[in-house]
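Asks: Have a look; sequence and predicted model below, questions after that.
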Amino acid sequence: MSRIYLPSQGDEDWRRLLADPIKHWREGYSAMCLARCWEKAGGLPSEIARLLTLIGPLPELLLALPEHKVPLPGSQRGDSQNDLFALIRAGGHTVAVTIEGKVDEPFDQPLGRWLANASDGKRKRLAFICELLGLTQPLSDNIRYQLLHRTASAVIEARRFKTDAAAMIVHSFSPTRRWFEDYSAFVALFGATAEPDQLVCVHPGSTPRLYLGWASGEIPHQTQNSVLPPS
């Protein structure tokens, strides 16, 4: 995996990084919404910045990497491909943040389905994630695996960049906050309570500190340099 990153010239540059640049790049879906929102902001979208004021004042985007892959043990295809990874300064603190974009798409498979006939590699990966996040197995079959490995990615990258905190934030563009219940169940694993448009510290004493959040955004309009896939 290359460690050389090129500056974006617009949301179309995000498209080529997708696992399927045709199927996943659609009007009203998370990949396009996320790209348009962050490109339009030219920094941190206001709903993300508001959440991060819990960590420190005047949050500032230092670096953002779309479709950022974080290796996980247990499989040759063990990377967690995060919708967006960001390094952010909030006051005197730096934060490694993974962003999971959502509109109507679910958080992939529930853990029970993901573990059905699981290989040794899958079980090794889940054990690694649970140890990293301070969670005790067995977990509920209804917990979404995607939230587990996205949060693990934030902690891994926080340690790699030696930041003060790690955060996994769901950036939702759903007007009905679809799938919030799944996010809430995940937050409850840490003994915390989820609220829309709030950041909660679930591991205040850990190094790095770990935060989880849900940010509500509006579906952005098409930008000038966006090109829709052929129908």
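Replies: Sure, I can see it. Numbering: from 1, shown residues only.
Asks: Going by C-alpha atoms from here, please, whenever you check contacts or count neighbours.
Replies: Will do.
Asks: For E67, list the residues it contacts.
Replies: Going by C-alpha atoms under 8 Å, 6 or more residues apart in numbering, E67 touches 14, 17-18, 81-85.
Asks: quick check, it in a strand?
Replies: Yes. Under DSSP: H, G, I helix; E, B strand; the rest coil, E67 falls within a strand.
Asks: How about the secondary structure of A64?
Replies: What three-state DSSP gives for A64 is strand.
Asks: Same check on R50?
Replies: helix.
Asks: if I look at it, how far off is L17?
Replies: 28 Å (C-alpha to C-alpha, to the nearest Å).
Asks: Neighbour count: the two, which is higher?
Replies: Taking other C-alpha atoms under 10 Å, R50 and L17 do not tie; R50 has more neighbours (17 against 13).
Asks: mind checking how far the more buried one is from P59?
Replies: On the measure of C-alpha to C-alpha, R50 and P59 end up 8 Å apart.
Asks: residues bridging contact with the two, i.e. touching both?
Replies: When C-alpha under 8 Å, 6+ apart defines a contact, no residue borders R50 and P59 alike.
Asks: this is the other structure I want to compare:
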Amino acid sequence: MPHIYIPARSADDWAQFLADPEKHWRTGYSARTLAHSWQDADGFPSEIQEALASNEYLAGLQLLLALPEHQVPLVGGSRPSQNDIWALARTSTDLVSIAVEGKVKEPFGPTMSDWLAEGSKGKSARLAFLRRELNLNEELAGTIRYQLLHRTASAIIEAKRFGATHAVMIVHSFSPSRDWIQDFEQFASLLRVESAVNKTVSAGIRGGVHLHIGWVCGNEKYLLK
């Protein structure tokens, strides 16, 4: 994992970190839309700030840094969890690790059934690792989206690495029709919480830190950037 980061001067600087910039850096797609939203804010976008403030543990949160396409290593296999944005923030008393998944029309990747069907030597180890991080003992439905598991785990992993008390996983969606929100709601049910749009809800102690999740609707003007 690299330790040196170079500040972005504009949203276009974010494109260099994508696996395939020509394919993913396009108007109306999540990578470009998310970059313009956060770069313009130079802090938390207002809708993110409001969603965080809805949670008593996260009120008054101040952004310290945000890293585009931040990779978090996971046990099992060689592929890390690549966060669209990972942010470190603080309240008056605590540090907070935030993993942000940007969405427009893109799905959350394979379901658990599809992911497990592909087969891999490291998948059993990775799934066991994710279960431990998320404190999941129950059977996982095959329709749960794998991306939501490892993205949430990455927030917890980085919380422990930086000594943060809280971890947050936010879906920052710019979809006018809220595409794929049912997948998020199913994931929230797995964590035994009832999700609410434009709010962050607490999901208990997971991996030794306080976990919170939220679905936040982004400003649709950035779909045209």
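Replies: Cool, the structure landed. Only a predicted model underlies this, so the values are computations on that prediction, with no experimental measurement involved.
Asks: Go ahead and build a ChimeraX selection from the buried members of the contacts of E67 of the first structure.
Replies: Per 16 or more other C-alpha atoms under 10 Å, the buried members of the contacts of E67 of the first structure correspond to this ChimeraX selection:
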select :14,18,81,82,83,84,85
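Asks: Check the contacts of E67 of the first structure and tell me the two furthest apart.
Replies: Spanning the widest gap among the contacts of E67 of the first structure are L18 and F85, at 14.2 Å by C-alpha to C-alpha.
Asks: and which of the contacts of E67 of the first structure is nearest to H93 of the first structure?
Replies: F85 (16.8 Å).
Asks: in what helix or strand does the residue lying closest to that closest one once chain neighbours are set aside lie?
Replies: With C-alpha to C-alpha, 6 or more residues apart in numbering as the measure, T98 is the residue that lies nearest to F85 of the first structure, at 4.6 Å, once sequence neighbours are left out. Assigning secondary structure by DSSP states H and E places T98 of the first structure in strand 93-102.
Asks: Repeat that for L84 of the first structure.
Replies: For L84 of the first structure, the host element (DSSP H and E) is strand 80-90.
Asks: sorry, back to before: wait, the residue nearest to F85 of the first structure touches A152, no?
Replies: No. T98 of the first structure lies out of contact with A152 (C-alpha atoms under 8 Å); the separation is 9.3 Å.
Asks: Now do the helices in the first structure.
Replies: For the first structure, the helices defined by DSSP state H cover 12-15, 30-41, 46-52, 111-114, 120-133, 145-161, 180-188.
Asks: The last one against the second structure, how far on average?
Replies: Taking mean C-alpha distance after the TM-score superposition for the first structure, the mean distance separating helix 180-188 of the first structure from the aligned residues in the second structure is 0.3 Å.
Asks: What angle do helix 145-161 and that helix make with each other?
Replies: When axes from the mean of the first three to the mean of the last three C-alpha atoms, to 10 degrees is applied, the directions of helix 180-188 of the first structure and helix 145-161 differ by 50 degrees.
Asks: Buried ones in helix 180-188 of the first structure, by neighbour count?
Replies: Going by neighbour count (16+ other C-alpha under 10 Å), the buried part of helix 180-188 of the first structure is 180, 182-187.
Asks: what angle separates the strand holding L84 of the first structure from helix 145-161?
Replies: Note on geometry: by the same axes, to 10 degrees, strand 80-90 of the first structure and helix 145-161 are set 50 degrees apart in direction.
Asks: And strand 80-90 of the first structure, how far out from the chain middle?
Replies: In terms of C-alpha atoms, centre = their mean, to the nearest Å, the centre of strand 80-90 of the first structure is set 7 Å apart from its chain centre.
Asks: After superposing both structures, state the mean offset of it relative to the second structure.
Replies: Its aligned residues in the second structure lie a mean 0.8 Å from strand 80-90 of the first structure after superposition (mean C-alpha distance after the TM-score superposition for the first structure).
Asks: what sits up against that strand?
Replies: 31, 52-53, 55-72, 94-101, 149-150, 153.
Asks: do the same with stretch 183-201 of the second structure
Replies: In contact with stretch 183-201 of the second structure (C-alpha under 8 Å, 6+ apart) are residues 47-48, 50-52, 54-55, 108, 136, 140, 144-145, 148, 170, 202-203, 212-217.
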